[in-house]
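Asker: got a structure for you, letters missing:
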């Protein structure tokens, strides 16, 4: 995997909106903060455009992202938000110029499509916080932002989280891949399908029915995506829903049942995804995972 160089105090960062629309008030404070840190920030021409639920038309969103990929002076691309829409433009992207000067891509949720695309092309990327969630309720840089900035500036980083009830103990050293469960399952059978063999798979999701989550997990299992993992990290599964006739299992029980026959370590409740704390991960880089009795440790190698 090719890892883009760390950004520096005078690096140029582009912010684009490849999916859902977003209000200016949710981005401008992040721009001001980045500029205060010494970065040059350039917004895509259509960052605040609106076309129904999208941040502009497909062509507008595509042009902004392509310009950012091609910009020889740009060192990082931060997506303004997820939502929906990246799948409509990803197959029209040209990475020829980008490959001559790789740069970091940051985002999560619908941006999982771009993470998978980058991974299949051989480039590392960052699953991390986007501008609306840069700050905590007091207006201070959130822990999510701090973790993302450490990764993008090349600092060493490690996480320690309390072990969850359903954890499966063990150790693994491997690349982390993954992202949003719904997006990952939707990419199966396409050229953006994710190869999970020998990797630590990270999964998170939001606003899904339990029965649908069960279907997606079993789709991954039936396709062999869970067979040869080095490890499995489950992030936040936020605002999960049930039917009037209960499914009968929690999301943790659904996943644990699906991986019960495998001997790799499994970490539940890692603070990553759509909850308040979204600790950043570099996809395509090697991490050391240790799921212990009371503490789970994750360290970038």
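Answerer: Received it, and whenever you're ready, just let me know what you need. None of these values were measured; they are calculated from a predicted model.
Asker: going by C-alpha atoms from here, please, whenever you check contacts or count neighbours.
Answerer: OK.
Asker: ranges for the helices of this structure?
Answerer: Counting by DSSP state H, one finds helices in the chain at the ranges 28-36, 58-70, 96-100, 112-121, 143-152, 181-186, 210-222, 251-259.
Asker: quick check: which of these is nearest to residue 163?
Answerer: Residue 163 sits nearest to helix 251-259 of all the helices of the chain, at 13.4 Å, using C-alpha to C-alpha.
Asker: report the outermost residue of the protein with respect to its centre.
Answerer: Computed with C-alpha atoms, centre = their mean, the residue of the chain farthest from its C-alpha average is residue 245, at 32.5 Å.
Asker: do you know how far that one is from residue 265?
Answerer: Counting by C-alpha to C-alpha, to the nearest Å, the gap between residue 245 and residue 265 amounts to 33 Å.
Asker: and if you look at residue 203?
Answerer: Relative to residue 265, residue 203 is positioned 14 Å away (criterion: C-alpha to C-alpha).
Asker: to residue 234, which of the helices of the chain lies closest?
Answerer: Closest of these to residue 234 is helix 251-259, at 8.8 Å (criterion: C-alpha to C-alpha).
Asker: list the buried residues of the closest one.
Answerer: By neighbour count on 16 or more other C-alpha atoms under 10 Å, the buried set for helix 251-259 is 251, 254-256, 259.
Asker: distance to residue 48 added to the residues you listed, as JSON lines?
Answerer: Supplementary listing: these in JSON lines, determined by distance: C-alpha to C-alpha, whole Å:
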{"residue": "251", "distance to residue 48": "35"}
{"residue": "254", "distance to residue 48": "39"}
{"residue": "255", "distance to residue 48": "38"}
{"residue": "256", "distance to residue 48": "41"}
{"residue": "259", "distance to residue 48": "42"}
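Asker: of those residues, which is the nearest to residue 236?
Answerer: If you rank those by distance to residue 236 using C-alpha to C-alpha, residue 251 comes first, at 10.3 Å.
Asker: ok, second structure coming up, stack it against the first:
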């Protein structure tokens, strides 16, 4: 397990995908410093190459340097977007595997979570610096602080009409549904068997959600889960000819034939309340008529 952060530790903020400026992360920097942490910025902060935070070479160099620097105790991705998969196969994780550190982010950063899960290293799916100034994010930020500093967390979620009751236990994995679909069959793909999978997504057409769920099911990713957590499916879009089902109904269709517990409406994803989850940590999911409880074991 990665050691908890202590006041005085140094963390890094960088961007592996879409570009981001210093003013956009200033609130996050002050927040981290209020926790007693020292913050260094990668060369990708403020860099620009069309859509990206610098070209592939710069983003790769920045990530590699922070992974290899033993003085850096955590790497925080400033924002998501797209671009992590363009560089991930060129990253040398050898020193990182010898001296693991927290990797933090969500959305496009799902690629990093999945990739390093294959090394047996945990990571944190959580709010990113770009979103710190947004209204309603204080609870999300606090759960990130608790995870990084080793404090215990148990999450309780209200009942949902589509929930399937039961008890599941296993390593917690997952992230952005679209990203997980694109990782299938790559070096960043990981096994889901016996694990609790969590999913979230943003700004996708409903038929895209169906296509990805079909793909995951055909790939064997859904059959042998210990549990399933459905987070926010935000700003879903439809075509002129309606698809005819909501994102939740689509997921239910493709997982309804299995028997593991399913929790809908878990606050994780592209909304202000985005609870920090430790990918790769053993967890227990209990879904009952009273709601759902997720705790680490």
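Answerer: Arrived safely. This is a predicted model, so every value here is computed, not measured.
Asker: map residue 246 of structure 1 across to structure 2 for me.
Answerer: Superposed on structure 2 with TM-score structural alignment, residue 246 of structure 1 falls opposite residue 242.
Asker: go on, residue 113 of structure 1?
Answerer: Aligned by TM-score structural alignment, residue 113 of structure 1 pairs with residue 111 of structure 2.
Asker: ok so, going back, and the match of residue 246 of structure 1, how close does it get to residue 189 of structure 2?
Answerer: Separation of residue 242 of structure 2 from residue 189 of structure 2 (C-alpha to C-alpha) stands at 32 Å.
Asker: who's more crowded, the two?
Answerer: Taking residue 242 of structure 2 and residue 189 together and counting by other C-alpha atoms under 10 Å, residue 189 has the greater number of neighbours (18 against 10).
Asker: give the contact list for the more buried one.
Answerer: Remark: with contacts taken as C-alpha atoms under 8 Å, 6 or more residues apart in numbering, residue 189 of structure 2 is in contact with 114-115, 180, 183.
Asker: which of these also appear as contacts in structure 1?
Answerer: For both residues aligned by TM-score structural alignment, their matches' C-alpha atoms under 8 Å, a contact is called conserved when the aligned residues also meet in structure 1; among the contacts of residue 189 of structure 2 this holds for 114, 180, 183.
Asker: the last one corresponds to which position in structure 1?
Answerer: What that stands for is residue 183 of structure 2. Matched across to structure 1, residue 183 of structure 2 falls on residue 187, judged by TM-score structural alignment.
Asker: now do the closest residue to its match other than its chain neighbours against residue 77 of structure 1, distance only.
Answerer: Of all residues not flanking residue 187 of structure 1 in the chain, residue 193 sits nearest, at 5.1 Å (C-alpha to C-alpha, 6 or more residues apart in numbering). When C-alpha to C-alpha is the yardstick, residue 193 of structure 1 and residue 77 of structure 1 sit 22 Å from each other.
Asker: doesn't residue 110 make contact with residue 183 of structure 2?
Answerer: No: using C-alpha atoms under 8 Å, residue 183 of structure 2 is not in contact with residue 110; the gap is 9.4 Å.
Asker: mutual contacts of those two, please.
Answerer: None of the residues lies in contact with both residue 183 of structure 2 and residue 110 under the rule C-alpha under 8 Å, 6+ apart.
Asker: the more surrounded of these two?
Answerer: Here residue 183 of structure 2 and residue 110 are compared on neighbour count by other C-alpha under 10 Å; more neighbours surround residue 110, at 27 against 17.
Asker: touching, that one and residue 181? I think so.
Answerer: No: using C-alpha under 8 Å as the test, residue 110 of structure 2 is too far from residue 181 to be in contact (10.8 Å).
Asker: neighbour-wise, give me the winner out of the contacts of residue 189 of structure 2.
Answerer: Taking other C-alpha under 10 Å as the neighbour criterion, residue 114 ranks highest of the contacts of residue 189 of structure 2 with 26 neighbours.
Asker: grab the nearest non-local neighbour of that residue.
Answerer: For residue 114 of structure 2, the nearest residue in space outside its immediate sequence neighbours is residue 188; the separation is 5.7 Å by C-alpha to C-alpha, 6+ apart.
Asker: go on, residue 159 of structure 1?
Answerer: Spatial nearest neighbour of residue 159 of structure 1, excluding adjacent residues (C-alpha to C-alpha, 6+ apart): residue 298 at 5.1 Å.
Asker: who's in contact with the aligned partner of that neighbour in structure 2?
Answerer: Structural correspondence for residue 298 of structure 1 with respect to structure 2 (TM-score structural alignment): residue 294. Taking C-alpha under 8 Å, 6+ apart as the contact definition, residue 294 of structure 2 lies against 154-156, 283-286.
Asker: repeat for residue 45 of structure 1
Answerer: Counting by C-alpha under 8 Å, 6+ apart, residue 45 of structure 1 makes contact with residue 64.
Asker: ok, now the one 4 residues further on?
Answerer: By C-alpha under 8 Å, 6+ apart, the contact set of residue 49 of structure 1 is 21, 55-56.
Asker: map it across to structure 2 for me.
Answerer: Aligning on TM-score structural alignment places residue 49 of structure 1 opposite residue 47 in structure 2.
Asker: which parts of structure 1 are strands?
Answerer: Listed in chain order, the strands of structure 1 (DSSP state E) span 12-16, 40-43, 74-79, 104-107, 125-127, 158-162, 170-180, 200-206, 231-238, 266-267, 281-283, 286-291, 295-300.
Asker: ok, average deviation of the fourth one from structure 2?
Answerer: Its aligned residues in structure 2 lie a mean 0.3 Å from strand 104-107 of structure 1 after superposition (mean C-alpha distance after the TM-score superposition for structure 1).
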